[in-house]
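output the structure for:
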Amino acid sequence: MATVFFLISIYLFFSAETSQSLQSNITKGSTLFTNSTPNFWLSPSGYFAFGFYPSGNGFKVGTWLIGRPRNTVVWTALRDEPALLPGVSLVFTTDGRLLVQNFTQVQLIAETNQKAQVAAMHDSGNFLLYGTNMEVVWATFRFPTNTLLVTQELGPEKILYSSKSDTDDSAGDFKLLMQGDGNLVAYQSKSLQVVKYSYWSSQSKSNTRGVSLTFAADSRLYLANATGFSIRNLTGGTLPVNKTTLYRVTFDVDGVLRLYQHQMGTDGSLNSIVLWSAINREDRCSVKGACGLNSYCDRNGADNIACLCPPGFDFADPNQPNKGCKLNSSVDNDCFLKGANDDYMISTLENTIWERDEYEVLTPVSEEACSKACLEDCYCVVAMFKDQVCFKPKLPLRNGIKNSSSPSTSFVKVRITNAKNIITKKLGKELLITGVVLIAFSLVILASSGYLIYTHQIWGLKVMTSQDCPPDVLRDINLTSFSYDQLAVATNDFMEEIGKGASGRVYKGSVPENGGKEIAGCYGAGELKKVVGEVEVNLEELEKMVKIGLWCVQTEIDLRPTMKQVILMMDGTIVTPPPPPPNSAANN
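As a prediction, this is how the structure comes out:
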């Protein structure tokens, strides 16, 4: 039985290159122009064409399967060269060379050791050049780009490169190599050809030399040794062989090898379906390089994938998410100062990992310890935790994937000041600094300034009745103007500077009034509504401002928040906890 398969394969292979009954001959001196009609040579069946096809703003030379609504390119010449300009000619010269000729130069399409006498477009999709004795001196089948057609093979150490996109047939991001050890292996185009960087393999274990990937007429895709004997089937084959069914194998744009079946009609391919895929749809995130650097791949429904950025990163090109992500902040020198970790926080990604390439490994550790270790390490941006081991990978991150079947946790360090910048833009820089100054200056003015920030309309508060709050609160809940001399006395001649911003410096001072105590009393009794009377305000915001103010006037300096913490509490980035009883602090 094996002998029969061997003889059939030999017959199919040689008949494809030597048969003239299924080909259209092209004589020497024939010329095509980009703007000629037609600008291609057609096979006898009308299914395949060789010539110029549109590419970007120009043309390329190649072979395509004619179809509706669009053709399918199966071979491209000068693949990584720029598109040809209109007016270029494709010439089968009188001295037997196949070349492209433009206004300034000549580019050879077929490099041969002898001059060709005739060219032919075969019904198999193979374009051939024949010598004097009708021997094949050159054929497109011998130099596959991203597709194999029936009877075509990928020989030892030969490579299929995916296309850059569905509209750009230049070599793309992935390659499929028929290795010398008999394994068919898929890699990223720009990676070393070692196991670490592979993402799919035929898993051949024979370690046989001289193995080729062969595509039989019945759609069987298999690995054959140097004698043509099949050593491993990738697909079953045994599908119909007739004039209305055509098969092709393409290493697609997404780095996956697929077998297609085309139903042919009088106008070419009517439709196509996928018969086999080396990688299932649900596993497409396993393709290394499916998403670019610093990103990770996640399933988006049953049939699609999505490329996402971890916290603290933005897409390098928002219009092309698969091109990867970039950090939206950089580590400042102050990261190395004591207490600078306050500028950062940790965000968590579950079941998300990147390729192992760490600069430090901690073991055994807990999740909490791993998170803390990254937060305290100025060189750490991401830490991956799994099985009590903490990995700190180098940047850029590579081949990220979210996989629920592989439990793990990744910690991403995010700079908090990014949030502060957003807050500043949203509220307005001057208004925000003014609010901070008023908070530090007086609790009474703080309540009023908070009201100003969130309503932008009301510049005074109504007088309350004596039944609502003690009478002496009345004079304290309205904005008060101070002269320079009064401010000098209140601040002890501006003795203690506690902060500064775009609006000026902030000094510690004391106003000998007790309205702060009364407002604190209303807050403690849960009756802040009495402070504003019938004026409509956002009580939640008013309560938050009063709480912040009470924190700011604590008598114990260590209890007072920093300027940054005040900003974050005002914006709601961090929760404002209930302050301790004001005691005498309300006088400050």
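
every contact and neighbour count from this point should use C-alpha atoms.
Will do.

quick one: C370 and P407, what's the gap?
Distance, C370 to P407, using Cα to Cα, to the nearest Å: 16 Å.

the two - which one has more neighbours?
Set side by side, C370 and P407 give different neighbour counts by other Cα atoms under 10 Å, the larger being at C370 (26 against 14).

and that one, what does it touch?
The contact partners of C370, taken as Cα atoms under 8 Å, 6 or more residues apart in numbering, are L362, A383, F385, C390.

what's the closest non-adjacent residue to the last one?
So that's C390. Counting by Cα to Cα, 6 or more residues apart in numbering, the nearest residue to C390 once its immediate chain neighbours are dropped is L362, at 5.0 Å.

how about this one, so we can line them up?
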Amino acid sequence: MAFPRTKCLSPLLLLPFFALLHANLSSAADTISANSSLSGNQNITSSGGNFVLGFFKPGNSSNRYYVGIWYGKVSLLTSVWVANREIPITDPATAELKISADGNLVLLNQSKAIIWSTNVTASSNSTVAVISDSGNLQLRDESNVSRVYWQSFDFPTDTWLPGGKIGLNKLTNENQRLTNWKNSDNPAPGIFSLEIDPKGTSQYFVIWNMTKSYWSSGTWNGQIFSGVPEMTANYIYDFEYVSNASENYFTYSVKDKNVISRFVMDVSGQIKQYTWLDNMQQWILFWSQPRQQCQVYSYCGSFGSCNEISQPYCNCVQGFSAKSQSDWDLGDQSAGCTRNTPLQCGRSSNSSNSEKDKFLTMSSMKPPVNPNTLAGVGSSEACELACLNNCSCTAYSYSSGGCSVWYEDLLDLQDQYNGSNASTLRLRLAASELQSSDSSKGKVTWIIVASVAAAIACVAIIWLVIWRRRSRRMIQETKAVGGALVPFRYSDLQHATKNFSDKLGSGGFGSVFKGSLPDSTVFAVKKLEGVRQGEKQFRSEVSTIGTIQHVNLVRLLGFCSEGTRKLLVYEFMPKGSLDTQLFHSPSTALDWKTRYQIAIGTARGLAYLHEQCRDCIIHCDIKPENILLDDSFVPKVADFGLAKLMGRDFSRVLTTMRGTRGYLAPEWITGVAITAKADVYSYGMTLMEIVSGRRNLEQTEEGGTGFFPTLVASKLIEGDVESLLDQRLGGEANMEELERACKVACWCIQDDESSRPTMGHVVQVLEGFLEVNMPPIPRSLRVISETSENINFFYNFSSNPSSQTRSATSSSSNTKSSTSNSSGA
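Here you go, the predicted model:
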């Protein structure tokens, strides 16, 4: 039986239909149209897969969902824009992101009420929402893609992406600003923001509570912002500042499209620049301002005090407790602290014995903001009485400058402050918070005294017995191992360091404390932070580090591994770290002979790690802080091997660097694989600091900024290396060694890692066994030279960029040839 032909369609006739269907499906991957919407786990992805738009849940929030944009090629969920910042959704399955009848993109909650909208007037209701590979969400005309009604780049939240802009619309007076999240779990607007000066000057401010500016970029001079000199050393980004009749704004782009970078107005109140390293699967903090956390205005809130040398940074002052401990735990201290006990002043009391308020003495404090000076008060006692008689007075301070009092809340407190305006603050508290000597001591009977004395005697005897046994055991263990690693108990190290009370310093891997064995052997104990490895792997890595011994490497004596507590025991270096000798001891400057031997010794230690160990060990954090000195100023490289031990958690290590880029090789930022040449770059930057005795990037007394590597490159060409020497040495140096050190330092900091020498070659050059030709000026330094007229160098450096470039170019080929021959030799 034959079927009627009218019921059958030719496959050829269906091809246009399938082609059209395929085109619609493809375009829908990055688009929300009138016939589509997002709910639940649905999302759209940009054409290249860079960004995703959909519902997400930040941090550890349990039932708060938001519509946002996040990276599609980053393994960690990292949002860059949030629509409904202040109105979360509890059930994304019943919510909907769609195109409304009037053409707007709207977000409906479970009750189908609009809680967010693009809120524009579109000339056509035939609109679509498209997410681009730049991370920009656009609402545009479906038939005319060039007609854009709204875009997310015009309404940034906390993140500034390449291609986006931060600026001021002069026609509408609207400021496109970044505003931080309230805390790590809540994207609602916080109190810190980054915005352009609304008065029209070409500078940016970081602002507290929309009222107080506490950091400025400085004005735009045509090439950089004067307060951000590191822009001159940039070869990753293109920056542009635009000012016209309708708007002022600043934007940037990434030269290498494979680099994933973002600027964030952080919960901490700092503006931060992050770069994603795919081979490490983590974000690297590359730049931040203000550089110190306690420089963020009122970071700890009212009656909260910031301490730069402790963690956490914020604590409530005595007599106060956090208003919201849950917010504090999430990084939001803006609510500050509240009194534990109300003040007596102003309270009605029938008791004639009610004690008056008293004052807590707080020394080395940064004075709170908004002091009030009382004229005619000539003594500390009179100043205290004046404050006591005013119920609104919460603190006072008396000095040669007179009597200062503060009313209501105290903001921007900082303890252990060493600024020039440090003072002694007297904080008003209820009497019960500060008991008098008589009431605090009380009256004790002779029975209690006898009981306490007996208890103390018993404890002392027990402690003496334990101490002698522990001492005997530790000495025996140390001698028994014959130089091998000693597995210490945590309690023994706790005792040997007096409960970790004598802190020698701290770095990216943890804090270091001084300890001593019962036989008076002094050592250093590093308490590791953030170790991700298990017990077996940790012991294996430590064992490997322990086998590495060299005269220019700090020796590992032992370790402790008890649960999450991981500690390393090192030999003690009496002279401390190199940075202390170079930068913090103006009266005892190292002579040139000692400096040169430190440079050679450090190079030998690194060469051993790179070339003579069974597996090449890359240090990843070479800087003066990690070069320690023994009694004879013999240098020893510290913290080698810890990068691998920490699971290559470099982001935290690199954020501890002094300055901005400091000693960081360019390849860290471009995301390529890290080799031993990264250490060579860091060594070159360190060698320049050994020569000059100053930080490579340093603020001048006149308010400018100097970048020493630029001067080195210039003076080498001019043949004037003597001017590069630390002025404290008075010209006392071997000029041949000085020139040799400057040349090899410039070779070490070449942008292309293949142009840098190995550390073995560096040692041979410094020891005089290899000759080295004039190095070319690295491209990044040429950029600085070309803009040097716009920077106030503290070295009064003025150069001819074009002549430098020609000189460097003409010698480049010869230099490379010499390096090649040296390698062969």
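
out of the contacts of C370 of the first structure, who's nearest P69 of the first structure?
Distances from P69 of the first structure to the contacts of C370 of the first structure, taken as Cα to Cα, are shortest for A383 (48.9 Å).

which residue in the second structure lines up with that closest one?
Aligned against the second structure by TM-score structural alignment, A383 of the first structure finds its counterpart in Y396.

tell me how many other residues surround its match.
28.

pretty sure it contacts L425?
Yes: taking Cα atoms under 8 Å as the contact criterion, Y396 of the second structure and L425 are neighbours in contact, 6.2 Å apart.

hmm, V389 and the residue nearest to C390 of the first structure touching each other?
Yes: under the criterion of Cα under 8 Å, L362 of the first structure is in contact with V389, at a separation of 5.9 Å.

who touches both of those two?
Going by Cα under 8 Å, 6+ apart, no residue sits against L362 of the first structure while also sitting against V389.

now do the helices in the stretch 301-450 of the first structure.
Remark: helices assigned in the stretch 301-450 of the first structure by DSSP state H, counting those that start in this stretch are 367-375, 417-427, 429-441, 443-455.

need those in JSON lines with distance to T31 of the first structure, can you?
Rendered in JSON lines, the data for the helices of the stretch 301-450 of the first structure read as follows (distance: least, Cα to Cα, whole Å):
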{"stretch": "helix 367-375", "distance to T31 of the first structure": "66"}
{"stretch": "helix 417-427", "distance to T31 of the first structure": "62"}
{"stretch": "helix 429-441", "distance to T31 of the first structure": "70"}
{"stretch": "helix 443-455", "distance to T31 of the first structure": "76"}
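
quick one: residues in contact with the biggest strand by length in the second structure.
Longest strand in the second structure by number of residues, with DSSP state E as the criterion: strand 186-196. Contacts of strand 186-196 of the second structure with the rest of the structure, by Cα under 8 Å, 6+ apart, involve 58, 61, 82, 85-86, 166-168, 175-183, 202-210, 249, 265, 267, 269, 271, 334.

please pick the buried ones from those.
Buried members of the contacts of strand 186-196 of the second structure, counted by 16 or more other Cα atoms under 10 Å: 58, 82, 85, 166-168, 175-183, 202-208, 249, 265, 267, 269, 271, 334.

can you pull out the helices in the stretch 451-600 of the second structure?
Secondary structure of the stretch 451-600 of the second structure (DSSP H, counting those that start in this stretch): helices at 490-496, 535-546, 578-583, 592-607.

now for the ones you listed, which one comes closest to K255 of the second structure?
Judged by Cα to Cα, the one of those that comes nearest to K255 of the second structure is helix 592-607, at 32.6 Å.

and the closest one, how far out from the chain's middle?
How far helix 592-607 of the second structure lies from its chain's middle: 30 Å, per Cα atoms, centre = their mean, to the nearest Å.

and what of stretch 345-356 of the first structure?
15 Å.

contacts for it, please.
296, 310-311, 371, 375, 384, 393, 397-416.

could I get the full set of strands for the stretch 551-700 of the second structure?
Remark: strands assigned in the stretch 551-700 of the second structure by DSSP state E, counting those that start in this stretch are 556-562, 565-571, 627-629, 635-637, 697-699.

between the ones you listed, which one is closest to E736 of the second structure.
For the strands of the stretch 551-700 of the second structure, the distance to E736 of the second structure is smallest for strand 635-637, at 21.9 Å, taking Cα to Cα.

list the helices and strands the closest one packs on?
helix 592-607, strand 627-629 (3 or more Cα pairs under 8 Å, 6 or more residues apart in numbering; DSSP states H and E).

counterpart of F55 of the second structure in the first structure?
In the first structure, the residue paired with F55 of the second structure according to TM-score structural alignment is F52.

once you drop chain neighbours, what's closest to its match?
Residue nearest to F52 of the first structure in three dimensions, not counting chain neighbours: V61, with 4.7 Å by Cα to Cα, 6+ apart.

so I26 of the first structure is in which element?
Using DSSP states H and E, I26 of the first structure sits within strand 23-27.

what sits against V437 of the first structure?
Under the contact definition (Cα under 8 Å, 6+ apart), the residues listed for V437 of the first structure are V506.

ok, how many other residues are close to the aligned residue in the first structure for S152 of the second structure?
In the first structure, the residue matched to S152 of the second structure (TM-score structural alignment) is T140. By the measure other Cα under 10 Å, the count of residues near T140 of the first structure is 20.

point out the most buried one among the helices of the stretch 301-450 of the first structure.
Among the helices of the stretch 301-450 of the first structure, helix 443-455 has the highest mean neighbour count (mean count of other Cα atoms under 10 Å), at a mean of 22.

so which elements touch that helix?
Using 3+ Cα pairs under 8 Å, 6+ apart, the elements in contact with helix 443-455 of the first structure are helix 429-441, helix 515-524, helix 539-552.

if we use 6 Å, what do you get?
Identification of packing neighbours for helix 443-455 of the first structure by 3 or more Cα pairs under 6 Å, 6 or more residues apart in numbering; DSSP states H and E yields helix 429-441, helix 539-552.

following element in sequence after the last one, please.
Proceeding N to C from helix 539-552 of the first structure, the next assigned helix or strand is helix 563-571, under DSSP H and E.

in the second structure, what stretch matches that next one?
Aligned by TM-score structural alignment, helix 563-571 of the first structure corresponds to no residues of the second structure.

just to revisit the earlier point, out of the helices of the stretch 301-450 of the first structure, which comes closest to A290 of the first structure?
Judged by Cα to Cα, the one of the helices of the stretch 301-450 of the first structure that comes nearest to A290 of the first structure is helix 367-375, at 27.3 Å.
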